[in-house]
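Trainee: I need the structure of the sequence given here:
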Amino acid sequence: MKQLSSIIFLLFSLVSVAQQEAQYTHFMYNQQLYNPAYVGSRNTASFMGLHRSQWIGFEGAPYSQVLSFQTPIMRQRAGVGATISRYALGVSYAWFGSGAYSYNLRLTQSLSLRLGLQATIEYFGIDFADPKVVTVSQNDPSLADGDFTSKYAANIGVGMYLTYKDMFYFGASSPQIYPNDIGFNETTIISAQISPHRYFNLGAVIPVSEQLELMPNLIVKWVDQAPLDGEINFNVRYLKKITAGLSYRVGGDKAGESVDALLFFQFNQKLGAGLAYDLTLSKVKKYQSGTIEVLLRYDLRDEKADLENPRYFKKK
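Mentor: Predicted coordinates for the structure are as follows:
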């Protein structure tokens, strides 16, 4: 049964790889992944690396890696950033390279609005020579000519990012504002379309004491002709060093997609690392052992800079 499910999943991946962007449990730690207006908002140059292995033990399961950089410019009135990411699913995979720019509209002393623009180059490939590909006939018309096929595409994205003091943020974005058709051959079975994704997210930092802060977060993803996805998160930060939390992701089936546990540790003023584990709730839970995600972030901040402000906001 496990083998049959894997085969079905792999064949389905041929038509779906370009339709959904990768999802990340650490969505609140670097919103640059889906909102160009976020770049420069942390008021320090910052690198981030992330690896996600989804549905461990499931043959052909998705996995992804991300490497990003962002920095403020023009005396923190603007920001620039770049992201390289890879997403693999079965015998198909995709590379994304993007550059982002944001401009900070300081509405009041406490209220800031950033507007962002992003350009992305996308590369999609399918390896039909992979041993995981199952076909009854070598002349199967659903397979493209040759053992490997690939496509390039380009897109642009926009976003806004609103912050109030160091207490609240709200973002809205669309990293890809128009659909791209990337059919790999004349047959419909492996033709695909990159569907525009719209994201809405918000969060807050609520001080409880000098040592303890509550940090709730919410993200909603809307894709045309697809169910509404979302994730609600509740973090607790202690001594501005250790952050632990739980998330619930909707989707999958009636029970939801997953329940997630997160842990983030700030080693010093520059280096922080996070670990997350997703416990799958949907029907696929029978065939896998959950999802693991690892994050590493390095800030080029001055050693004298403080850590009073939460990681989600810009420093005043």
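
Trainee: C-alpha only now, for contacts and for neighbours.
Mentor: Noted.

Trainee: any chance you could map the strands in the stretch 1-150 of the chain?
Mentor: 46-53, 63-73, 78-89, 92-106, 111-127, 148-164 (DSSP state E, counting those that start in this stretch).

Trainee: now what about the shortest one, what contacts it?
Mentor: Outside strand 46-53, the residues that touch it by CA atoms under 8 Å, 6 or more residues apart in numbering are 24, 30, 61-71, 291-300.

Trainee: Mind giving me the ChimeraX command for buried ones among those?
Mentor: The ChimeraX selection below is limited to those of the contacts of strand 46-53 classed as buried (16 or more other CA atoms under 10 Å):
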select :24,30,61,62,63,64,65,66,67,68,69,70,71,291,292,293,294,295,296,297,298,299
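
Trainee: For the strands of the stretch 1-150 of the chain, give me JSON lines that also has distance to Lys304.
Mentor: Conversion of these to JSON lines gives the following (distance: least, CA to CA, whole Å):
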{"stretch": "strand 46-53", "distance to Lys304": "16"}
{"stretch": "strand 63-73", "distance to Lys304": "18"}
{"stretch": "strand 78-89", "distance to Lys304": "22"}
{"stretch": "strand 92-106", "distance to Lys304": "25"}
{"stretch": "strand 111-127", "distance to Lys304": "25"}
{"stretch": "strand 148-164", "distance to Lys304": "24"}
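
Trainee: Please provide the structure for the following sequence as well, for comparison with the first:
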Amino acid sequence: MKKLTALIIVAACLQAQAQQKPHYTQYILNQYILNPALTGIENYTDIKVSHRHQWAGVQDAPVTTYVTIHTPINKKDYRTTATSFEVPGENPRGKRYWEEYTAAEPHHGVGLQVINDRTGPLNYFSAYATYAYHIGLSARTSLAAGFGAGFTNIGLNANKLDFGNVQVDPAVYNNGLINTTKPDFMAGLYLYSGDYFIGLAAQQIIPQKVSFSDNAVKTNNGKIVPHLFATAGYRFLLDEDFNVIPSVMVKYVQPMPVQLDVNAKLQYRDVAWMGVGYRYEDGFSAMVGMNVSHRFNIGYSYDYTTSGLNIVSKGSHEIMVGFLLGNKYDDGCPRNVW
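Mentor: As a prediction, the model looks like this:
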């Protein structure tokens, strides 16, 4: 819709008051996309591929695709005896498993994130290399600190800036594809155990001005602004086969109001899960997923919009596919991230 595109241009190009990082409904399945401190948190190489179509039915609405990969370095495996392996007929994520959970041995992690986010005439392409260090604080609790460094390329397709009778800045109109590239940095902390997690992260740490006019005319520059994320969750064992993990994410982007996401995920053994969520003043979500052969997993989520956009939006769809490489202990689901 041209009106939506016009609003995006005004908000993002002139004052950049709107959020510049994508939404992720299934962030609980890949918190690494928010927080580099999770780099190398598991015993295997974790690969995630995700595609999100937000506000389906609205022309030029956001479309986000990403690939992440991270792996531990010099991590000692937590399996020490033959009895540590899955016992036939016993839930590998049951009560005994969590009773025997131990903190991480000190180790490093390295990773890579590649993200493409397109909204109307604007396209954000980002790539980051990440590093984290994990250390045990007590018998069951670990702390990780991580950072990421990379770049963001912001592209403006000026050929889409046709709003009929609306005046468009001649410095960019009909100039084809205009790109600007900026260095980008992120950092985070992650406290985790067998029962809970607490994460703090900052993306786009260094504010930077963005202009597509190359100073050809005097304009109000846009600005890349920091995004702050706080996440927390707790695991409740309902019985030997089921556990439920309520979680929350708080996001702050100045000068926008704080955004609150509340979620709950029900896990059956290490085989399948379903969940529901609520994003304050925006909508509800539902997700479902399963693990296949301890090497592959897939998740899908749907968002129902309750804001004014529900008049034209058919909701948001997000699919995530994961691969577990080097998973020699046949973990069906993550041990430290849920």
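
Trainee: one step back: for Arg311 of structure 1, find the nearest of the strands of the stretch 1-150 of structure 1.
Mentor: Closest to Arg311 of structure 1 of those is strand 46-53 (CA to CA; 11.4 Å).

Trainee: average distance between that closest one and structure 2?
Mentor: For strand 46-53 of structure 1, the mean deviation from structure 2 after alignment is 0.4 Å (mean CA distance after the TM-score superposition for structure 1).

Trainee: How about the contacts made by Gly164 of structure 2?
Mentor: By CA under 8 Å, 6+ apart, the contact set of Gly164 of structure 2 is empty.

Trainee: so how far is Ala6 of structure 2 from it?
Mentor: As judged by CA to CA, to the nearest Å, Gly164 of structure 2 and Ala6 of structure 2 stand 11 Å apart.

Trainee: again with Pro36 of structure 2
Mentor: Pro36 of structure 2 sits 34 Å away from Ala6 of structure 2, going by CA to CA.

Trainee: With neighbour numbers in mind, choose between the two.
Mentor: Neighbours were tallied for Pro36 of structure 2 and for Ala6 using other CA atoms under 10 Å; the higher tally belongs to Pro36 (35 against 17).

Trainee: Contacts for stretch 249-261 of structure 1, please.
Mentor: Against stretch 249-261 of structure 1 from outside (CA under 8 Å, 6+ apart): 25, 227-232, 244-248, 276-283.

Trainee: Can I get the buried part of those residues as one ChimeraX selection?
Mentor: Buried residues among these (16+ other CA under 10 Å), as a ChimeraX selection:
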select :25,229,230,231,232,244,245,246,247,248,276,277,278,279,280,281,282
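
Trainee: returning to what we had before: nearest to Glu210 of structure 1, out of the strands of the stretch 1-150 of structure 1?
Mentor: Across these, closest to Glu210 of structure 1 is strand 148-164 (CA to CA), at 20.3 Å.

Trainee: In contact with Gly168 of structure 1, which residues?
Mentor: Small correction: residue 168 of structure 1 is Phe, not Gly. By CA under 8 Å, 6+ apart, the residues touching Phe168 of structure 1 are 202-205.

Trainee: where does the aligned residue in structure 2 for it sit relative to Glu281 of structure 2, distance-wise?
Mentor: Phe168 of structure 1 maps onto Tyr196 in structure 2, with residues paired by TM-score structural alignment. According to CA to CA, Tyr196 of structure 2 and Glu281 of structure 2 sit 27 Å apart.

Trainee: Just give me the neighbour total for Tyr133 of structure 2.
Mentor: Tyr133 of structure 2 has 22 neighbours, counted by other CA under 10 Å.

Trainee: Show me the one of the strands of the stretch 1-150 of structure 1 that comes nearest Leu307 of structure 1.
Mentor: Nearest of those to Leu307 of structure 1, taken as CA to CA: strand 46-53 at 14.4 Å.

Trainee: Can you check what angle separates the closest one from strand 63-73?
Mentor: Between strand 46-53 of structure 1 and strand 63-73, the angle comes out at 170 degrees (axes from the mean of the first three to the mean of the last three CA atoms, to 10 degrees).

Trainee: what about strand 46-53 of structure 1, distance to the chain center?
Mentor: Relative to the centre of its chain, strand 46-53 of structure 1 is centred 10 Å away, using CA atoms, centre = their mean, to the nearest Å.

Trainee: what do you get for stretch 10-17 of structure 1?
Mentor: 20 Å.

Trainee: where exactly do the helices run in structure 1?
Mentor: With DSSP state H as the criterion, structure 1 has helices at 2-16.

Trainee: what residues does stretch 87-99 of structure 1 touch?
Mentor: Contacts of stretch 87-99 of structure 1 (CA under 8 Å, 6+ apart): 9-11, 13-14, 17-18, 22, 59-65, 80-86, 118-128, 130, 132-133.

Trainee: Would you mind giving the residues in structure 2 matched to it?
Mentor: Going by TM-score structural alignment, stretch 87-99 of structure 1 sits over residues 117-129 in structure 2.

Trainee: what do you get for stretch 114-122 of structure 1?
Mentor: Aligned using TM-score structural alignment, stretch 114-122 of structure 1 spans residues 144-152 in structure 2.

Trainee: Spatially nearest residue to Val210 of structure 2 (excluding sequence neighbours)?
Mentor: Among residues not flanking Val210 of structure 2 along the chain, Gly222 sits closest, at 4.9 Å (CA to CA, 6 or more residues apart in numbering).
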